[in-house]
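Undergrad: I'll drop the sequence and a predicted model, then ask my questions.
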Amino acid sequence: MAFSKVTLILQSLVDAIAGKEPTIQWTRDNPSTIGKKIIDLLEAGSYADLRNLLARHLRWLVSVKKLETSWKSILDSQGKVVSVGEGEVTESSDVAVVRFPLVLEKLALKVVVRISARGYVTSIRAVPDHSNVPWSPPDYVDETLFEESEVVLGADDRAVPASLVLPRSPSAVIVMLQGSGPVDRNSSVGQLKPFKDLALGLATKGIASLRFDKVTLTHAEMLNDNITVEEEYIYHARAAITLLRSQPEVEGLPIFILGHSLGGNIAPRVGKEEPSIAGLVILAGSTEALQRAAIRQMKYLNTLKDKTYHVSAALIDAATKQAELVESPKLGLSTPSSKLPFAVPASYWLDIRDYNPVSTAAGLGKPLLIMQGGRDYQVTLKDDFVGWKQELEGNEGVEFKVYDDMNHVFRRGKGLSSPDEYNVAGGHVDGDVVEHISGWITQLNLPRPSS
């Protein structure tokens, strides 16, 4: 990554003037304890001591005050620390990568810390951990009609776990692409697992599926590299299609790509890369630029009565400046990720900046099913769905379906949608959505291999 090279050059210049910093030996000798140490320092208010653990280039970017306000903001929104687990350590050349569980009152996380050869923390990233969230099948699922097995997609440091669901006599197969961020194969959010609902619901209807953990969840450290949509989505979608073609149970069956949210945005790009696919199912697929959609969602949250979800004007202003930088000709690979939305590297924004999902979908010449919830505030009718409809309405093989009372994860409700709707125990994707997807695929009447 260009930024890393620049950082190293600057580091060497500073070292030449100020001398090398002393090694922090305990972080190298006992890296598994770094998580507990970081949280202990935060809980004690020892922000300066924590900052001293950071590599020099991070200290240039993060002040003691910034550490304090960020930590207090997390506690205010997610509750107190419940537990901190022992770290799992992976050594890679001169870098130690430590993953440790952190449980807050309202949120469980896996935190990934990278430690340099000198013992300094070079990055900290947190990803949601939904492994302990209970789930029971919705009433439209019959678990006697299919089998689910664990498979692996990709190789080496890009390998991710996945779930293959095979009905007794499948008629088609779907590869699922979830939304933005480090998301698991179930597209878990709060207490909901919408992709698990869809996978097992569709299997009950005779449609096989393959869904996988995103690499940004399994290998969170990849966000420190020159990541693009190729690494985030396409590599594993391609691997999924390759694996399915080798499975005798589904060999020769039509393969569809189902994408939700940003996954729906990226689905046409996968289709372009893999022209053999049979069609696309786009659920709440975004067409608005990601950096602008984030700002719109922040402003929407400020209209809710529950101030828990309100976003400060300062944060919205910062997000606006980050969005402007993404759209600026000044954006380059050397732009620090700290100045960009979600601290995602410039390589990613350069990759998606000029991508148009709608025109890409139009150029595929494949059947498209585009579905949207009318109460969705993350991907909306007027900001996103209209983009699909304006260019694709009337095209042969394109179908639109709107559920006025459904939200972003296709659950029914009333009034303004809010994040509270994702924390409903026993909540599921509405059965009508499963019914419509399976019916649409069936009515295409695509050829099946002879038995």
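TA: Cool, got the structure.

Undergrad: please count neighbours and contacts with C-alpha atoms only from this point.
TA: Will do.

Undergrad: what's around the residue lying closest to S417 once chain neighbours are set aside, how many residues?
TA: Leaving aside its chain neighbours, S417 sits nearest to R375 (6.0 Å; criterion: C-alpha to C-alpha, 6 or more residues apart in numbering). Counted with other C-alpha atoms under 10 Å, the neighbours of R375 add up to 24.

Undergrad: comparison target below:
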Amino acid sequence: MNEPIIKQNSGKLLLTGLLAASIAVGSLPAAAGATSSHDLAPTSIASGLTAEETLVPLRAAAEDIAAIVRYDGISRTAIVTWAGHELRFPIGKATMTVDGRSIALDKPLRVDAQGRLLLSLSAFNEALGIESAWSQLEGLTPSGKSYDAKSARFVRQLARGQWDAAAANFSKGLTAALPRPTLEAFWAQVQALYGGVASLEQVTIQPNAVHTTAKLLYKTERQLPFALEVRFDADGRIDDLIVPAMADVPYSPPSYDLPQTYKEEQVVVGEGTLALPGKLTVPSDGRIAAVAVLVHGSGPNDEDETAGAAKTFRDLAVGLAKQGVATLRYTKRTREHSFKAVTPGFTVKDETIDDALLAADLVNADARFADVPVILVGHSQGGMLVPRILKDDRNKRFDAAVILAGPTVPIEDLILTQYKNAVERARKQGASPEVIAQLEQQAKQWEQTVAIIKDERYTTNNYPADLPLPNASWWFDFRNHYAAEQAKDQHIPLFIAQGDNDVQVDASNLEGWKKALSARTDVTYKLYPKLNHVFVPYDQPSTGAEYMLPGNVPIEVMEDLAAWMKQQPAK
């Protein structure tokens, strides 16, 4: 959680996320073995026909939304697979089968003189559970709330190189942030990273207070899972998109997750085109002793700060609610507005600080929290930024703060240490010479990058456009940042916690806080045995790979935090 955002700078398309992979989608080739003698070209229809009267060529309509169509000559059945569903259309029969369920048709599927399978548009829509129209020029056009089909059609247009058509349904903000040259370059990078996308395996629709998101899961030609999130605004236009750096992994709720002990409310942090969806979790009995604002680490995090199977912020929210502490967590700006948020002058202030203060404004305006302390809780890079957030909190929104796994060295130096440690781990584990050489090369490249970052000739507002440093403004704004030194002269009570099995921000950082803040008497420290960077226990030395295993933040952490929070004075 300590690799910063990398995005667009000086007109260049770059990658965003924890790994340089958080972009969009690959091509959609015809499925291997999908054979049919039927014409792929769209057919014309007479204007003014109803959906029951309109006949569509099954293959062309289905492939417009990345479905795979094959024909079983023995049973004379057209078989369509799409997003985990199987549809069967026996030729000449007035029935269709959807995931094993038989549905009667007004008209049977038939074959025209050109060998095309024709089906009524209404039956096609019913089979796939969508709304759509059909025309010779446009092909299949999903409408209404058919976010699954809309997003799949968008992917198909990208695969066909139909850039203008793909962007035709962009919101105004995304049109400005993702012009055609950037969209094309973006797609080219996706192809290079992932190759072609073979099939759409699953679509999940998730609405929040800002967007409706279609989460698509594809299988690539390399047999790899590929995830894409397409966000729609209230008008049904595509407002942003992102490929998460990690695929979804099943999450196991902790034993202390007792739904009867808390209530969750959908809220919006900020306003306008960069408003963020959030969740306010409050004790169900209404007895609130404190309220905490949770601030993420680096990368485009969701509101739960999901990392593999871990959801650190969700665990904190439900665990603290059981202790009488309310929490506000929200999706990070670079996750909800991946393209729109990151401008050439983008800095850590835009990425994290502004939204943390907006979140504090929201809880301070809520009458339920008028007489309780408001606590800032920052994890990883968010913890590193706690002193800076407090410095910018001129309205004194926060009464106290918690730092979880917060680095005390500049982030560029920390990343270099991570690279070098990866080399040493590989050697100890007996990795091949090729793997070790690759890791050494990565460390060397980052060392060269650090030299650029620390070059005092460059500033946030003064650096060459062709500087080989992605998102240079972000780096020059945040370089040489010693968080503990900044906290020396502050007077907001702190609770600083660290896991002793943290491969990303090791326990020496806790000692760094203690040394820098030795003159302060309002700081509490806690080192937790076995906890890794996401504050989940792990018995073996952490490598980060264990984030994919089920695990939760121990209740002990919530009990310690809540006890300390309740002791803090309110405004």
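TA: Thanks, I have the structure now. All of these numbers come straight from a predicted model, not from anything done at the bench.

Undergrad: after superposition, what is the TM-score?
TA: Aligned and superposed, the two chains score 0.73 in TM-score terms (TM-score structural alignment, normalised by the length of the first structure); 382 aligned residues with a C-alpha RMSD of 3.9 Å.

Undergrad: what does the residue nearest to S417 of the first structure align to in the second structure?
TA: Mapped onto the second structure by TM-score structural alignment, R375 of the first structure lines up with N501.

Undergrad: wait, that match sits on V536?
TA: No - shown here, N501 of the second structure and V536 do not form a contact pair, counting by C-alpha atoms under 8 Å, at 9.4 Å.

Undergrad: give me the common contacts of those two.
TA: Common neighbours of N501 of the second structure and V536 (criterion: C-alpha atoms under 8 Å, 6 or more residues apart in numbering): K530.

Undergrad: what packs against the lengthiest strand in the second structure?
TA: The longest strand of the second structure (DSSP state E) is strand 197-207. Applying 3 or more C-alpha pairs under 8 Å, 6 or more residues apart in numbering; DSSP states H and E, one finds that strand 197-207 of the second structure contacts strand 77-82, helix 147-159, strand 212-220.

Undergrad: and these as a markdown table, adding distance to A487 of the second structure and mean neighbour count?
TA: Shown next, in a markdown table, are those (distance: least, C-alpha to C-alpha, whole Å; neighbours: other C-alpha atoms under 10 Å):
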| stretch | distance to A487 of the second structure | mean neighbour count |
| --- | --- | --- |
| strand 77-82 | 54 | 20 |
| helix 147-159 | 46 | 24 |
| strand 212-220 | 39 | 22 |
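
Undergrad: so which of these gets nearest V243 of the second structure?
TA: In terms of C-alpha to C-alpha, the element of those nearest to V243 of the second structure is strand 212-220, at 9.4 Å.

Undergrad: and for that closest one, what's in contact with it?
TA: With C-alpha under 8 Å, 6+ apart, strand 212-220 of the second structure has contacts from 26, 147-148, 151-152, 194-207, 225-234.

Undergrad: would you mind getting the angle between it and helix 147-159?
TA: Strand 212-220 of the second structure and helix 147-159 are oriented at 50 degrees to each other (axes from the mean of the first three to the mean of the last three C-alpha atoms, to 10 degrees).

Undergrad: what is the distance between strand 212-220 of the second structure and the centre of its chain?
TA: 12 Å (C-alpha atoms, centre = their mean, to the nearest Å).

Undergrad: equivalent analysis for stretch 390-402 of the second structure, please.
TA: Using C-alpha atoms, centre = their mean, the offset of stretch 390-402 of the second structure from its chain centre is 27 Å.

Undergrad: again, but for stretch 240-249 of the first structure
TA: Put simply, stretch 240-249 of the first structure sits 24 Å off its chain's centre (C-alpha atoms, centre = their mean).

Undergrad: which residue numbers in the second structure does it align to?
TA: Counting by TM-score structural alignment, stretch 240-249 of the first structure corresponds to residues 359-368.

Undergrad: packing partners for the host helix or strand of A188 of the second structure?
TA: Applying DSSP states H and E as the criterion places A188 of the second structure in helix 180-194. If you count contacts as 3+ C-alpha pairs under 8 Å, 6+ apart, helix 180-194 of the second structure packs onto helix 163-167.

Undergrad: what comes up buried for the helix it packs on?
TA: Residues of helix 163-167 of the second structure classed as buried: W163, A166, A167 (neighbour count, 16 or more other C-alpha atoms under 10 Å).

Undergrad: so how many other residues sit close to whatever residue of the first structure lines up with G324 of the second structure?
TA: For G324 of the second structure, the aligned position in the first structure is G206, judged by TM-score structural alignment. G206 of the first structure is flanked by 21 other residues according to other C-alpha under 10 Å.

Undergrad: try I207 of the first structure
TA: That count, for I207 of the first structure with other C-alpha under 10 Å as the rule, works out to 26.

Undergrad: tell me the SS of S163 of the first structure?
TA: Assigned with DSSP: H, G, I helix; E, B strand; the rest coil, S163 of the first structure falls in the strand class.

Undergrad: list the contacts of it.
TA: Contact analysis of S163 of the first structure by C-alpha under 8 Å, 6+ apart lists E148, S149, E150, V151, R185, L210, R211, F212.

Undergrad: max-length helix in the first structure?
TA: helix 2-18 (DSSP state H).

Undergrad: tell me the buried residues in stretch 287-305 of the first structure?
TA: Neighbour-count burial for stretch 287-305 of the first structure flags 287-291, 293-296, 298-302 (criterion: 16+ other C-alpha under 10 Å).

Undergrad: meant to ask about stretch 185-204 of the first structure, not that
TA: Of the residues in stretch 185-204 of the first structure, those buried (16+ other C-alpha under 10 Å) are 185-204.

Undergrad: now do the strands in the stretch 201-350 of the first structure.
TA: 207-212, 255-260, 279-283 (DSSP state E, counting those that start in this stretch).

Undergrad: mind putting those strands in TSV, distance to M176 of the first structure included?
TA: Shown next, in TSV, are these (distance: least, C-alpha to C-alpha, whole Å):
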stretch	distance to M176 of the first structure
strand 207-212	5
strand 255-260	5
strand 279-283	9
